[in-house]
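[1] Pasting the sequence and the predicted coordinates here, then a few questions.
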Amino acid sequence: MKRKILYFHNGKSTFVEKDIEILKTQFEVIEFYFDVRNKKGIFTQFIKQIFFIFKHFKVKLFVTQFGGYHSFFPSLFKVLFYKIHVLVLSGTDCVAFPSISYGNFYKKYLRWFTKFSITKASYLLPVSKELIYSSYTYQNMDFSCQGVLCHIKKCTTPYKVIYYGYNYNKWYSSPNKEKNSFVTIAADLSTRFGIYLKGIDLILDIAPFYPNCSFYIVGGKTIKNQQNISNNVYLVDKMNPQQLSEFLSNKQFYFQLSMSEGFPNALCEAMLSSCVPIVSNVSSMPFIIEDSGFVLMKKDINELKTIMDNALTCSNFELLQKKARSRIEQNFPLEKRKEMLIQTIKDIISD
């Protein structure tokens, strides 16, 4: 009989679904969805979560995807009833960006719940080491560091980095890539922070200087005030995975100019599609792309122009394409995350 896990999440994103599938190979996974879309309903969600935990009180192992309101009671039950709480950290739960009102550690109440969850958890599983601590120099309007140890100085919760993994067979490169094509993928662009968080503001600013290039923003249909956008910028609706695979396959470059990231899935999937990456000097992204693309060290339009010029005239473009795909295929396969996640949880249980 498989051992049971209570699995808590606040939305079934692609990586949540992947981890649930992985865990189901070795455990019986009992899910709880904590709906945070309506802030006024948080208290109701807490009540439902408490009843859910008591209903399955014999289950000793809790896994929570992301820190936040929904990770509070799993950590509290760990303290009160000696449960095992494994907390997966992914990005926004480890940062604070006051300049754009973003991050769990920016928001007063969410900061408290996140801090309690992290410090009282049994074990942390960040998807990159930068989520534990990293210096931050991309722009100077916010903290000079980010990560758990930046915002919780004395946190002693043990952790292990387990990168996201990708099924590289689902992504491919077209032999006929659209010349001078740039693409980025973003969600929540209608929010007060979305455009700045994902670096869409830079893309909109740079596009008029390159009229012979095409700039595609997948998820861009939700951008407000579209009337001043250059006519070589194409706002594309969200796509399902199959549509996205086909779309990325014939694009040359991929932008990820975010102010904050954890371990960006869209970047890795674009690299598997042989898109040459252009990323900001933020979190894990320089590590992810290594020498397969270009890094924008500072949030500066002139520096981005220099990178654009270099990218459009580079003589080793085909080599960079091969390096981009190989980097993800060789270092971040889905099977590797599966093996590490299962083994780590088994080790935690045995301790």
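    Yep, that arrived.
[2] Please make it C-alpha for all contacts and neighbour counts, starting now.
    Will do.
[3] Spell out the residue ranges of the strands in the protein.
    Assigned by DSSP state E, the strands in the chain fall at 3-9, 27-33, 61-65, 84-89, 123-126, 134-135, 145-146, 181-185, 214-218, 233-236, 253-256, 276-280, 294-296.
[4] Any chance of a markdown table for those strands, columns mean neighbour count and distance to Leu204?
    Listed next are those as a markdown table, based on neighbours: other CA atoms under 10 Å; distance: least, CA to CA, whole Å:
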| stretch | mean neighbour count | distance to Leu204 |
| --- | --- | --- |
| strand 3-9 | 19 | 34 |
| strand 27-33 | 17 | 36 |
| strand 61-65 | 24 | 33 |
| strand 84-89 | 26 | 31 |
| strand 123-126 | 24 | 32 |
| strand 134-135 | 16 | 27 |
| strand 145-146 | 21 | 27 |
| strand 181-185 | 23 | 12 |
| strand 214-218 | 22 | 9 |
| strand 233-236 | 17 | 7 |
| strand 253-256 | 27 | 12 |
| strand 276-280 | 27 | 15 |
| strand 294-296 | 21 | 16 |
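[5] can the ones you listed go into TSV with extra columns for distance to Ser350?
    Written out in TSV, the entries for those read as follows (distance: least, CA to CA, whole Å):
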stretch	distance to Ser350
strand 3-9	13
strand 27-33	15
strand 61-65	12
strand 84-89	11
strand 123-126	13
strand 134-135	31
strand 145-146	32
strand 181-185	41
strand 214-218	44
strand 233-236	48
strand 253-256	40
strand 276-280	40
strand 294-296	42
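[6] Comparison target, given below:
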Amino acid sequence: MLFERLQIIGLLSLIIIGCGSSSDENINNEFPNDDKENIIEEVIVNIEPIDSIWVSGSENVITHWNEDILIPSVTGLLTLNLDDNGYIDEQNLIVEHPSYLVEVQGNTIASLQGNKIIFYHYDGLTLNELYQTEPEELRQVPFTSQNNCFYWVALNKVSSPLSTVKEMCHVGGEFISNSIITTDKLINNIIALPDNRFVTTSTIDSNNFISLYKKESDVFQIKSTVKEDGVSILLDLEYKNDYLYADLGPTDIPDHQGEGGFIRYNLAGNTISDRLKLSDIMTDNAQYDHIAVSPDGIILANDKKLKHFIISNGIIEKIVYAEIENSISSVYVHGHYIVLVLRDPPSSFSTGVHGASGVHIYSLKELL
């Protein structure tokens, strides 16, 4: 009898141990629903803009040159300078510059204008054209830059390959061009990393992929690819400390949670791994430029929502959340301040309800 009891106790112990080990198999996929609130502190705050100014256009990326904030628009390149308290101290509109997609490296500004890329020299006051590429069909998505080189996506709908990532480096006063990546997938977004690596998001047959490349012997070699199931589109990308942040999901259904969400991937070891869902998707009316790196973590700005993920050593310690007075078109962190471009969401066109729009400046410390 004693032997039988020991057998039963042993079997129960094995069952308990077995159950415990299998529950951790997908621990990196996302936060467990029952642990999410216990692990991460979420704080809701109220924030008000310090200053604002009107800017034209339906979509506006935000970048900088030295201390100047650069915002391309329909009417020209808007340049802003903030004082020590976050107020707009100086502003200028360079009307000769109509593009809404730009990248900056040193004193060179690259502008995607329809079917060509135009490069300018910028001295803080004026733009002088330096070079422009031959006309071809270009993907109308944000391009990227690193180490005096600019990258964009060209399309070939007649023959293979469909998508080509092109590189233009401005070195010693010369422009040197090269085709670095080709694929039959439709490339939707790209980001150049500071360590000779490169990330693309692409689509084929309604399937979405994220691919990591590394430059070896002057050639970009593919190192890792992951497939995102059930995602309609990969919206925006940002990179910090070996982590890739991606906003995945639908863009055309107001207040629809959908698939995807705000996802983080680990890129250490030249492998895309440790997929971690940080947040459900927030309704979006912007196609790009709504993830921004901050000194303390990463910011997701989408719809009328602003979320600051405070991160230390790869661990998300706190999420600070704020409601904004209108839909956010783009976000940028400039020193101690958050720069937002606000737009009316698509749904407001049918309701006739309009909110604050244009460039709005907020204090970053209020979102800590």
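    Here it is on my side, so go on. Everything numeric here is computed off the predicted structure, so don't read it as measured data.
[7] Structural similarity score between the chains, please.
    The TM-score (TM-score structural alignment, normalised by the length of the first structure) is 0.27; 170 aligned residues with a CA RMSD of 7.2 Å.
[8] What's the end-to-end length of stretch 4-15 of the first structure?
    20 Å (CA to CA, to the nearest Å).
[9] same check, this time on stretch 62-77 of the first structure
    9 Å.
[10] Equivalent analysis for stretch 192-203 of the second structure, please.
    End-to-end distance for stretch 192-203 of the second structure: 19 Å, by CA to CA.
[11] mind checking how far Tyr109 of the first structure is from Ile42 of the first structure?
    Where Ile42 of the first structure is concerned, Tyr109 of the first structure sits at a distance of 12 Å (CA to CA).
[12] who has more neighbours, those two?
    Set Tyr109 of the first structure next to Ile42 and count neighbours by other CA atoms under 10 Å: Ile42 wins out with 16 against 13.
[13] among the strands of the first structure, which is nearest Lys78 of the first structure?
    strand 84-89 (5.8 Å; CA to CA).
[14] Which strands or helices does that closest one pack on?
    Helices and strands touching strand 84-89 of the first structure, by 3 or more CA pairs under 8 Å, 6 or more residues apart in numbering; DSSP states H and E, are strand 61-65, helix 72-81, strand 123-126.
[15] let's see 6 Å
    Here strand 84-89 of the first structure touches strand 61-65, strand 123-126, going by 3 or more CA pairs under 6 Å, 6 or more residues apart in numbering; DSSP states H and E.
[16] On the three-state scheme, Ser350 of the second structure is what?
    Three-state assignment for Ser350 of the second structure (DSSP: H, G, I helix; E, B strand; the rest coil): helix.
[17] Skip ahead from the biggest strand by length in the second structure and say which helix or strand is next.
    Longest strand of the second structure, by residue count under DSSP E: strand 315-334. Next in sequence after strand 315-334 of the second structure, counting helices and strands by DSSP states H and E, comes strand 337-343.
[18] relative to strand 315-334, how tilted is the helix or strand hosting Lys307 of the second structure?
    For Lys307 of the second structure, the host element (DSSP H and E) is strand 297-312. Taking axes from the mean of the first three to the mean of the last three CA atoms, to 10 degrees, strand 297-312 of the second structure and strand 315-334 form an angle of 150 degrees between their directions.
[19] tell me the angle strand 297-312 of the second structure makes with strand 337-343.
    Using the same axes, to 10 degrees: strand 297-312 of the second structure against strand 337-343 is 140 degrees.
[20] which parts of strand 297-312 of the second structure are buried?
    Buried residues in strand 297-312 of the second structure, counted by 16 or more other CA atoms under 10 Å: 297-311.
[21] Quick check: the gap between the closest residue to Leu89 of the first structure other than its chain neighbours and Met285 of the first structure.
    Leaving out its chain neighbours, the residue that sits closest to Leu89 of the first structure by CA to CA, 6 or more residues apart in numbering is Pro126, at 4.4 Å. Counting by CA to CA, the gap from Pro126 of the first structure to Met285 of the first structure is 15 Å.
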